[in-house]
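>>> no letters, just coordinates:
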């Protein structure tokens, strides 16, 4: 991952005209679909446009984007507009700072993810997780994160995990949710040093730091993962390609009878992810689709031996 967009050089932008409601929804959706360290979005009013428009969405990338993937994401919100997206290269600025501003609180199960200005919305029987704009992915406002939070909430109604692993922790939302709900050890890792630093600071601010160990690691090969496991609950809110790459080492870390939650998947990607994990002895328990994103809940058979 990038550790913030450099101030000079070339940047890349996708622009799309849309009605106001669509533009606002699309900007928020795309803003949460990418790491804010790499991508920033905006929706704004424009003049002298064709009838039926009046607003535009712009998405700024630090590296040339996968245009087909971006159009596929646009199509989740506005399928008719996806072919109209225009990509261009322009002088780079620092676009990141405002990429997460103005997001409303999100309530999923017992969790409420909010900014500091919305602390009052957290009820006495709810678990508040406070997140501000930061250079890391995951504020709870995106369908991928919502699916994982729903899975954590559902898991907690059945059992309490002895250990939880959060792979690709981003801002630490899922790790904090598990720590605050279960009061049990959580190992949270990310390939991005900025994400790890951000998540650690968020955990301290949310009084979740004592239960969470943060680890900067490029994969699951480090001995820290094995020494802290096996895990009754594993959360991996990333994307299809890395999910497939870590299927084998992740399966070795799950405890017999444990649960694995995979997210960051478009509906068209779910079967490929499921196949990779079925090959490692895991079985589908539930499939959640929230805002066009899929979260898969899988389990390891109670009698299944741990793979070496």
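That came through fine. What you see is a predicted model; the values in this text were computed from it and never measured.

>>> okay, CA-based contacts and neighbour counts for the rest of this
Will do.

>>> strands of the stretch 201-308 of the chain, start to end?
Using DSSP state E, counting those that start in this stretch, the strands found in the stretch 201-308 of the chain span residues 212-216, 231-237, 254-265, 282-290, 293-300.

>>> which one of those strands lies nearest to residue 160?
strand 231-237 (8.6 Å; Cα to Cα).

>>> hmm, who's touching that closest one?
144-145, 148, 161-169, 174, 243, 253-264 (Cα atoms under 8 Å, 6 or more residues apart in numbering).

>>> go with 6 Å
With contact meaning Cα atoms under 6 Å, 6 or more residues apart in numbering, strand 231-237 is reached by 161, 163-167, 254-255, 258-264.

>>> buried ones in it?
Neighbour-count burial for strand 231-237 flags 231-237 (criterion: 16 or more other Cα atoms under 10 Å).

>>> likewise for stretch 256-267?
Applying 16+ other Cα under 10 Å to stretch 256-267 flags 256-266 as buried.

>>> from those, pick the one nearest residue 50.
residue 266 (31.8 Å).

>>> separation between that closest one and residue 294?
As for residue 266, its distance to residue 294 is 6 Å (criterion: Cα to Cα, to the nearest Å).

>>> go on, residue 21?
For residue 21, the distance to residue 294 - Cα to Cα - is 24 Å.

>>> these two: which has the busier surroundings?
The residue with more neighbours, out of residue 21 and residue 294, is residue 294; 23 against 10, by other Cα atoms under 10 Å.

>>> make sure the more buried one is actually in contact with residue 262.
No - assessed by Cα atoms under 6 Å, residue 294 is found out of contact with residue 262, at 8.4 Å.

>>> counting neighbours, what do you get for the closest residue to residue 93 other than its chain neighbours?
Once flanking residues are discounted, residue 93 sits nearest to residue 7: 5.3 Å by Cα to Cα, 6 or more residues apart in numbering. Here the number of neighbours of residue 7 (other Cα under 10 Å) works out to 12.

>>> my read: residue 7 touches residue 91, true?
No - counting by Cα under 6 Å, residue 7 sits too far from residue 91 to count as a contact (9.2 Å).

>>> separation between the nearest residue to residue 6 once chain neighbours are set aside and residue 11?
Nearest residue to residue 6 in three dimensions, chain neighbours excluded: residue 94, at 7.1 Å (Cα to Cα, 6+ apart). Using Cα to Cα, residue 94 is found at 10 Å from residue 11.

>>> one more to weigh against that first structure:
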């Protein structure tokens, strides 16, 4: 099936409560939740949950979560057209400037300022155009860490569009392994690597975990960048400790501000020390060292 939207309407403040409850409960499951005003005068809002699979299961989960607020809620379902929304919307996105990095689409190619590092990320089916707070925070942290520490190699775990891997390669000119669990993301990453002419340094692989042969070949990394989600990041802490070089750094993102302390604690338990946190639009990028 394609993407579908499970939605319902409610008045404030019930709508705000429902949105907050669903956003908190579903964020780690990767289910986007949105709220929009339908009737300003009557203060009616619509809350939507988007899913691409297990529509019945997600609908049941949403209904169960909302029982305390609205036990008899009538959830509506809308099947959405099969549109590549990244392709559809990227032309309207303005380029992003983060430190020395200039992340842009084809429509703004050649508009780098003197000294800027241009990274072209065209439309694709993978996360990472530079506009989200997690990506921009990582880009700023990458410039700081790479400039200060001069790593000899790097890993971009959960690479998505490969924007972070490309940033490291363009800045440091070092080997970068870019991995993702999604084969489509890996294909998009490889396309972007070719587009940005960093194939000499960046190798993109579909790897479901650290047991993949690509990690064995690279052994340990001076720098690991992981822009995923808080819960998987915490679960990966022991393996991250095994794959970062002594004295190496990790940059972690995809973390909400309220999840920051839990993520830091998981890595401190594996011998890392926290050096800096950048805050962007309710998200954080964390630099730790081992």
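Yep, that arrived. Predicted model, so just to flag it, every value in this text is computed and none were measured.

>>> what separation do you get for the residue nearest to residue 93 of the first structure and residue 164 of the first structure?
38 Å.

>>> please pull up the equivalent of residue 150 of the second structure in the first structure.
Using TM-score structural alignment, the partner of residue 150 of the second structure in the first structure is residue 160.

>>> got a list of what its match touches?
Residue 160 of the first structure touches residue 182, counting by Cα under 6 Å, 6+ apart.

>>> that one belongs to a helix?
No - according to DSSP: H, G, I helix; E, B strand; the rest coil, residue 160 of the first structure belongs to no helix; its state is coil.

>>> and for the counterpart of residue 250 of the first structure in the second structure, the neighbour number?
Structural alignment places residue 250 of the first structure opposite residue 240 in the second structure (criterion: TM-score structural alignment). A count of nearby residues for residue 240 of the second structure, using other Cα under 10 Å, gives 21.

>>> what sits against residue 240 of the second structure?
With Cα under 6 Å, 6+ apart as the criterion, no residue contacts residue 240 of the second structure.

>>> ok, it to residue 212 of the second structure distance?
In terms of Cα to Cα, residue 240 of the second structure sits 14 Å off from residue 212 of the second structure.

>>> for residue 77 of the second structure, same thing?
From residue 77 of the second structure to residue 212 of the second structure the distance is 39 Å (Cα to Cα).

>>> quick one, what contacts residue 119 of the second structure?
residue 103.

>>> residue boundaries of the helices in the second structure?
All helices of the second structure, identified by DSSP state H, fall at 14-26, 55-66, 85-90, 133-149, 163-172, 183-195, 213-218, 230-235, 237-243, 260-268.

>>> could I get the buried residues of strand 231-237 of the first structure as TSV with distance to residue 270 of the first structure?
Formatted as TSV, the buried residues of strand 231-237 of the first structure follow (distance: Cα to Cα, whole Å):
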residue	distance to residue 270 of the first structure
231	23
232	22
233	20
234	17
235	16
236	14
237	13
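
>>> which non-adjacent residue is nearest the equivalent of residue 106 of the second structure over in the first structure?
Counting by TM-score structural alignment, residue 106 of the second structure lines up with residue 116 in the first structure. Leaving aside its sequence neighbours, residue 116 of the first structure sits nearest to residue 130 (Cα to Cα, 6+ apart; 6.3 Å).

>>> return the residue of the second structure aligned against the one you found.
In the second structure, residue 130 of the first structure lines up with residue 120, judged by TM-score structural alignment.

>>> neighbours around its match, how many?
23.

>>> hmm, residue 104 and it touching each other?
Yes - using Cα under 6 Å, residue 120 of the second structure is in contact with residue 104, at 5.0 Å.

>>> how close does the closest residue to residue 7 of the second structure other than its chain neighbours get to residue 218 of the second structure?
Spatial nearest neighbour of residue 7 of the second structure, excluding adjacent residues (Cα to Cα, 6+ apart): residue 48 at 4.3 Å. Residue 48 of the second structure sits 43 Å away from residue 218 of the second structure, going by Cα to Cα.

>>> of all the strands of the stretch 201-308 of the first structure, which lies closest to residue 190 of the first structure?
The nearest among the strands of the stretch 201-308 of the first structure, by Cα to Cα, is strand 212-216 at 5.3 Å.

>>> run the chain-centre distance for the closest one.
Offset of strand 212-216 of the first structure from its chain centre (Cα atoms, centre = their mean, to the nearest Å): 17 Å.

>>> trace it over to the second structure and give me the residue numbers.
Using TM-score structural alignment, strand 212-216 of the first structure pairs with 202-206 in the second structure.

>>> mean deviation, the matching stretch versus the first structure?
Superposed on the first structure, stretch 202-206 of the second structure shows a mean distance to its aligned partners of 0.9 Å (mean Cα distance after the TM-score superposition for the first structure).

>>> list the contacts of residue 135 of the second structure.
Taking Cα under 6 Å, 6+ apart, one finds nothing in contact with residue 135 of the second structure.

>>> need the counterpart of it in the first structure.
In the first structure, residue 135 of the second structure lands on residue 145 (TM-score structural alignment).

>>> tally of neighbours for residue 211 of the second structure?
Residues contacting residue 211 of the second structure under the criterion other Cα under 10 Å number 10.

>>> any idea how far it is from residue 139 of the second structure?
27 Å.

>>> how long is stretch 58-76 of the second structure from one end to the other?
By Cα to Cα, the extent of stretch 58-76 of the second structure from end to end equals 12 Å.

>>> what sits closest to residue 263 of the second structure if chain neighbours are left out?
Nearest residue to residue 263 of the second structure, sequence neighbours excluded (Cα to Cα, 6+ apart): residue 234, at 5.7 Å.

>>> the one you found - how many residues pack around it?
Neighbour tally, residue 234 of the second structure, other Cα under 10 Å: 16.

>>> do the same with the one 10 residues further on
Residue 244 of the second structure is flanked by 21 other residues according to other Cα under 10 Å.

>>> the buried residues of stretch 256-267 of the first structure into TSV, with extra columns for distance to residue 134 of the first structure?
What follows is those, written out as TSV (distance: Cα to Cα, whole Å):
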residue	distance to residue 134 of the first structure
256	36
257	36
258	32
259	29
260	27
261	24
262	23
263	21
264	19
265	23
266	24
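
>>> tell me the contacts of residue 217 of the second structure?
Per Cα under 6 Å, 6+ apart, neighbours of residue 217 of the second structure: none.

>>> any idea what it aligns with in the first structure?
Match for residue 217 of the second structure (TM-score structural alignment): residue 227.

>>> since that was my last question, I'll sign off now.
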